Structures are given as structure tokens and as C-alpha cells.
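**Q** Sequence and computational prediction follow.
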Amino acid sequence: MKVQVYHSIVEPITTYGAECWQLTSKIENQLKAAEMDFLRRSSRVSKLDYIRNDMIRERVYKIPLWI
């Protein structure tokens, strides 16, 4: 549910003015960092836990087996 909220509300707000931005690698990295910060917070994982970003993405975007 939190991922759906992120994609429907948070992501459009952060990229609202993206049409007039010149997308540089610095801005792209900042957007990716903001996404990972949200995913870490929503899965209740601290950076001090030393869990890789790939593992967090697998946890968050996992498709339930019963669907």
C-alpha cells in the first residue's frame, strides 16, 4: 500500500517541475536517493542495518504468491 501511495502521490509531487528541468546526473541521483529513502523508511530499515538497496527493492516490490 505504501508503494502505491509513493507512486501515486509522492513521485508526481517530486517531479512536478521536471518538464522545465535540465536533467543532469546530479539531479537524477538525488531523485534516486529520495526514492530509496522512502523505500527504506516504509520498510523500517535503517542505513545502519547495512542492507543493500537491491534487497530492499526485492522486499518492497515483491509480488504476493496468492495473486
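**A** Noted; the coordinates are in hand.

**Q** Please make it C-alpha for all contacts and neighbour counts, starting now.
**A** OK.

**Q** what about Ser43, distance to Gln22?
**A** 32 Å (Cα to Cα, to the nearest Å).

**Q** more crowded one of those two?
**A** For Ser43 versus Gln22, the count of surrounding residues by other Cα atoms under 10 Å is larger for Ser43: 14 against 8.

**Q** Spit out the contact partners of the more buried one.
**A** Neighbouring residues of Ser43 by Cα atoms under 8 Å, 6 or more residues apart in numbering: Ile56, Val60.

**Q** repeat for the one 4 residues further on
**A** Contact partners of Lys47, counting by Cα under 8 Å, 6+ apart, are Arg40.

**Q** Second structure follows, compare the two:
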Amino acid sequence: MLQKDGDIDEDVRHRISAGWLKWHQASGVLCDRRVPQKLKGKFYRTTIRPVMLYGGECWPTKRQHVHQLSVAKMRMLQWFCGHTKRDRVRNKVIRDTVGMAPIEEKLTQHRLRWFGHIQRRPPEALVCSGVLKRIDNLGRVS
């Protein structure tokens, strides 16, 4: 989803809000103090992070977009660890507690995995070398 000016601000905001929606749906598990931190981290990695990064393989990201995603992620992690900003616990400590990598690394991994998938496609595929080709009504590729 691109805007008229070719930016992705709206899509990043939508992905963050979708991540928060999933967060609220799973808050019973994530905010339960009896559930171990590592299990909460695994749950976050399998349910919430994919929602936030969906479609991010082909985003032309700017530093601002990565920062927005990172802030949303760290607020979620702080919340289910039971910390607030007032506790002044470093992000790295929280990420290590739940076994989480920075969002920038995950975004890069998704992008490289998608690029490898495109590179392995046969030359006659519709999507080849990252360029989308259009087929006319007669079945010819243009």
C-alpha cells in the first residue's frame, strides 16, 4: 500500500495498529505474571511480530519507519515484562530477558529472504528480478 507520493507512512501505522490489536487480544496471556518471560517472548515472536512486519519485505523504509516499529515493539515488551518508562530499564536488558532481536534485524532478514525467493524464480516467471511484469489479454508478457 503506497501513498500518492510513494511513501509508506500509512501502511506502517496500519501494521503497528494491527500489532496492537493482536496484543490486546492476547493480553490475558502476555500480562499474566505466572507465565514465564521466555514463553511470552516466543508467543510475541509467533503472533504479534509477524502481524507488525507483514508486507515489510518490499517496504522502502526510512529510519523514521524503523523507529516507529521499534518503539511499538519495545512498549509491548516493557508492558509484558512489568516495567514502565519510570523504571528506566534499558531496551537491551528487556530484549535479553525475553530473548528478542531488534526489529531492524528482523526487517532486514525478511527483506533478504524475499530477495532470495525472487532471485530463485525462473526467468519466465511474472515476478523476476524484483520487477513486476504485466500480461496483456493475448497472454504476452510486456
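**A** All right, it came through fine. Note that this is a predicted model, so its numbers are computed, not measured.

**Q** Do you know the score for how well these two fit?
**A** TM-score of the superposed chains, computed with TM-score structural alignment, normalised by the length of structure 1, equals 0.76; 61 aligned residues with a Cα RMSD of 1.4 Å.

**Q** So what does Phe38 of structure 1 match up with in structure 2?
**A** Taking TM-score structural alignment, Phe38 of structure 1 has Met76 as its aligned residue in structure 2.

**Q** where does the lengthiest helix in structure 2 sit relative to the chain's centre, distance-wise?
**A** Counting residues, the longest helix in structure 2 under DSSP state H turns out to be helix 63-81. Helix 63-81 of structure 2 has its C-alpha centroid displaced from the chain centroid by 11 Å (Cα atoms, centre = their mean, to the nearest Å).

**Q** and the next helix or strand after that helix, which stretch of structure 1?
**A** Reading on from helix 63-81 of structure 2 to the C-terminus, the next helix or strand found by DSSP states H and E is helix 91-98. Aligning helix 91-98 of structure 2 against structure 1 (TM-score structural alignment) gives residues 53-60.

**Q** Okay, strands next: where are they in structure 2?
**A** 127-128, 131-132 (DSSP state E).

**Q** out of the ones you listed, deepest packed?
**A** Neighbour counts (mean count of other Cα atoms under 10 Å) averaged over each of the strands of structure 2 peak at strand 127-128, with a mean of 16.

**Q** against structure 1, where does that one fall?
**A** Strand 127-128 of structure 2 corresponds to no residue of structure 1 when matched by TM-score structural alignment.

**Q** The residue mapped onto Gly55 of structure 2 from structure 1 - how many residues pack around it?
**A** Matched by TM-score structural alignment, Gly55 of structure 2 corresponds to Gly17 in structure 1. Gly17 of structure 1 has 9 neighbouring residues, counting by other Cα under 10 Å.
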